[in-house]
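Asks: Turn this into a structure:
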Amino acid sequence: MTETPGRPLDEGTLRALVPRVLAGLVRRGEDFDSAEDALQEALVEALRVWPDHPPRDPRAWLTTVATRRLVDARRSAGARDRREEATVVAPVPGPTEEGDDTLVLLFCCCSPDLSPASQVALTLRAVGGLTTREIADAFYVPEATMAQRISRAKRDLRGRRLDQPGDLAVVLRVLYLVYTTGHSGRTDLAVEAIRLTRQLTLATAEPEARGLLALMLLNHARRGARWDAEGRIVTLDVQDRSLWDTREIAEGVRVLQSALAAQSPGRYQIEAAIAALHDDATTADETDWPQILAWYDDLVALSDEPLRQDPAAVLGRAVAVGHVQGAGAGLRETDRLSRVLGDRHRWYAVRGYLFELDGDLSAAAAAYADAANRATNTAERDHLVRQAVRIRAAEAGPTIRSVRPARS
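Replies: I've put the predicted structure just below:
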């Protein structure tokens, strides 16, 4: 990337540079924590110098200054040797290396030595370029709490050489966690997860990577219809499907077909197939529930203990059973799940939906109210309260169209 001399660099461009420069340093084998500290010093210097003297190649400038800071730090610690002298003149990563650099950094942030929460936080900070405050806001925790989490993650990686490949399954899981964080309202995180996953599919032939990309695309295609003008949740069956991104759906289907062609279906491919069937329906009434149920059967079969390992899958299957075999059959499925899932708000929400489908409005309203009392997400809690109010109003008058709670 080249900037015109004399033209200041905007904040967005500077933010986009940070993970790329950090990735290049880590790719060369620099210690993660030391590399980030050096880059922060380089950024401080950039804020001082660039307004009057913007560089022609900002990435190269930051890399060079950060490298000098690393060498100075090693010299002050008495650790100067031939390798460090070589580092001073190490070539700046070129544009063709940028993708590989970012993936190396991504794998480093997804080290199995870190907790899942730390993996996600460090990925958002180092690869996504978000500030600690932004990450804290995304997870609804105090900034100080998130700062401690990130510091602890970097401390756990201190002294380790981070130039070795990591576990692809862990990376996929972290990317999906990043996506679902954005999917709940912060679209920028969802877009970043899609970008990174798309990049990952170019570096690996693993079909699950393509399955994850397809799943993200097929869900993200509905983003324009998922919230109303007042920021309230709009569930799948009442969304304005003309607002869905048909190009994104088509791409998701193509990617999914490519993944399934490998004949090694995994969790992300199966979830993407379910999402594709929802997206393929012109109206909610045209949804192919028998096929969706078949895919849910395959999804649940992947887990040794699905009730504990994949509660979302077993609850989704109960909804599908309710549509294929009748609401009573779906409710019997939820009865079977009550011992393990009976304290979760989603269990009550599914029960509310199935009771409504079965025509038992009194039980439906009570179940929605119980779900609202247990929900921790404000938008979801407000939605469930509205569901309960709507059902109670329906008991006293004409039936109001059902609004499905289970999938958005």
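
Asks: from here on, contacts and neighbour counts on C-alpha atoms
Replies: Fine.

Asks: nearest spatial neighbour of the residue nearest to the spatial centre of the chain, skipping sequence neighbours?
Replies: Relative to the mean C-alpha position of the chain, the nearest C-alpha, by CA atoms, centre = their mean, is the one of Y179, at 1.6 Å. Among residues not flanking Y179 along the chain, A190 sits closest, at 4.3 Å (CA to CA, 6 or more residues apart in numbering).

Asks: separation between that neighbour and L315?
Replies: The gap separating A190 from L315 is 24 Å, by CA to CA, to the nearest Å.

Asks: re the thing from before, just the buried residues of the strand or helix carrying the residue nearest to the centre of the chain, please?
Replies: Secondary structure assignment for Y179, by DSSP states H and E: helix 168-183. By 16 or more other CA atoms under 10 Å, the buried positions in helix 168-183 come out as 168, 170-183.

Asks: Would you do the same for the sequence below? I want to compare the two.
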Amino acid sequence: MTGSHEIEDLLRAYAPRVLGALVRRYGDFDLGEDAVQEALIAATRQWPEGGIPDNARGWLLTVAQRRYIDLVRNEAARRRREDSLSLATPDSELVARAADAPTGDEDDSLALLFLCTHPDLTPASRIALTLRAVGGLTTAQIAAAFLVPETTMAQRISRAKQTIKAAGGGLAQPEGEDRTARLTEVRHVLYLIFNEGYTASAGDDLTAPELSTEAIRLTRLLHRLVPEDTETAGLLALMLLTDARRPARTGPQGELVPLAEQDRGRWDGRLIAEGVDLISRTLAKGQVGPHQLQAAIAAVHDEAESAEATDWPQILVLYELLERTGENPVITLNRAVAVAMVHGPEAGLELLAGLAEDKRLAHHHRLLATRAHLLELLGDDANAAAAYREAARHATSAPERRHLTERARRLG
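Replies: I've put the predicted structure just below:
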């Protein structure tokens, strides 16, 4: 028998290549994606017992192509469109052609990433479609990760594919400024997937490791496809340096453990070393963007032997540079913590006062929790406890809510 993890890893690696081959051959992303999903399901059922085929990609392409032909025929029968569909080639010939297809000469993964982050799609649809089409996750897996019913996620994915179909989306890669803008969108989607995995926005678990792991895998893929893009390298470094702390972020009962209280011996030294090396080489190129600066901040945290040894003045300088790359209240929120650690909690609270007027953060639990933390550092336990309780009321993640409630209880 073959291990399930080995099979899952292989299927996720091959999914975009097989889909790209179908879309390139037939020009139909919608049916091609459905066919690939059915091929992946067939593999998960057959490979554990029968073993992984010698030509795994050819096997998947063969099965996906058979499923595609079946889907087209069903569509034709239902809509009476036989005359407009190219179904003249016999199954046997099509299958043989698929089995003999190249196993790695053409990789359409980047084109698929661009397609799944089409500007006509909503952010939620981009995430779902990227995870399914490029990540190879099933609709059920995506729905479970985002804590929504499978039918809801299926409808979201279906609408996304219809939107792409209406827009005439194909595998042609954008060029020039359009390519730069779309690459930014691809990075943004991967970052959103990672963040949801690192700190789940809702539910009983603090993290959804399958999402952060998949985001890292896809970002590695993107970095391989565009090695010259320094922001993609910065994003990968940021994910590695952040995910390295995940083993220490929860206690024995799944409770949240703040950064300052984590057992740094549980951090993943291999990921830290890889992330530090990557961001060090990237920053040396002189083209510094927000992901690179965030990675540099994460590296400073990860390289400190203890919370007390953290180089907060350097972190503050990096946050000041980060703010110059674009207005973002979350960055200002994080800078307020750095300001408090360097210049005292009063200075940090003064910066937070301005953020309280920003509608995007006014009632967000992270702003309220940060205010509570700085009040606690100031020694104002009564107001800190009240702020923690208010933050807990606005938190949607159960572990975060429990953590904030416990902090308030300790302060009385």
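
Asks: what's the TM-score here?
Replies: Here the superposed chains carry a TM-score of 0.84, computed using TM-score structural alignment, normalised by the length of structure 1; 378 aligned residues with a CA RMSD of 2.7 Å.

Asks: that older thread, counterpart of the residue nearest to Y179 of structure 1 over in structure 2?
Replies: Mapped onto structure 2 by TM-score structural alignment, A190 of structure 1 lines up with S212.

Asks: measure that match to Y191 of structure 2 for me?
Replies: 9 Å.

Asks: so what does the helix holding Y179 of structure 1 touch, helix or strand wise?
Replies: helix 98-109, helix 116-122, helix 132-139, helix 187-201, helix 207-220 (3 or more CA pairs under 8 Å, 6 or more residues apart in numbering; DSSP states H and E).

Asks: Tell me roughly how far it lies from structure 2 on average.
Replies: Mean deviation of helix 168-183 of structure 1 relative to structure 2 after superposition (mean CA distance after the TM-score superposition for structure 1): 0.9 Å.

Asks: starting at the chain centroid, how far to that helix?
Replies: 4 Å (CA atoms, centre = their mean, to the nearest Å).

Asks: And for stretch 97-114 of structure 2?
Replies: On CA atoms, centre = their mean, the centre of stretch 97-114 of structure 2 falls 23 Å from the chain's centre.

Asks: what's the answer for stretch 340-352 of structure 1, then?
Replies: Counting by CA atoms, centre = their mean, stretch 340-352 of structure 1 comes out at 24 Å from the chain centroid.

Asks: can you check stretch 283-303 of structure 2 too?
Replies: Taking mean C-alpha positions (CA atoms, centre = their mean), stretch 283-303 of structure 2 and its chain are 19 Å apart.

Asks: contact partners of that stretch?
Replies: 230-235, 237-239, 241-242, 272, 275-276, 279, 282, 310-311, 314-315, 318-319, 321-322, 325 (CA atoms under 8 Å, 6 or more residues apart in numbering).

Asks: hmm, try it at 6 Å
Replies: E231, G234, L235, A237, L238, I315, L322 (CA atoms under 6 Å, 6 or more residues apart in numbering).

Asks: what about the last one, is that helix, strand or coil?
Replies: Three-state call for L322 of structure 2 (DSSP: H, G, I helix; E, B strand; the rest coil): helix.

Asks: Please give the number of neighbouring residues around the counterpart of it in structure 1.
Replies: Using TM-score structural alignment, the partner of L322 of structure 2 in structure 1 is L299. Neighbourhood size, L299 of structure 1 [other CA atoms under 10 Å]: 23.
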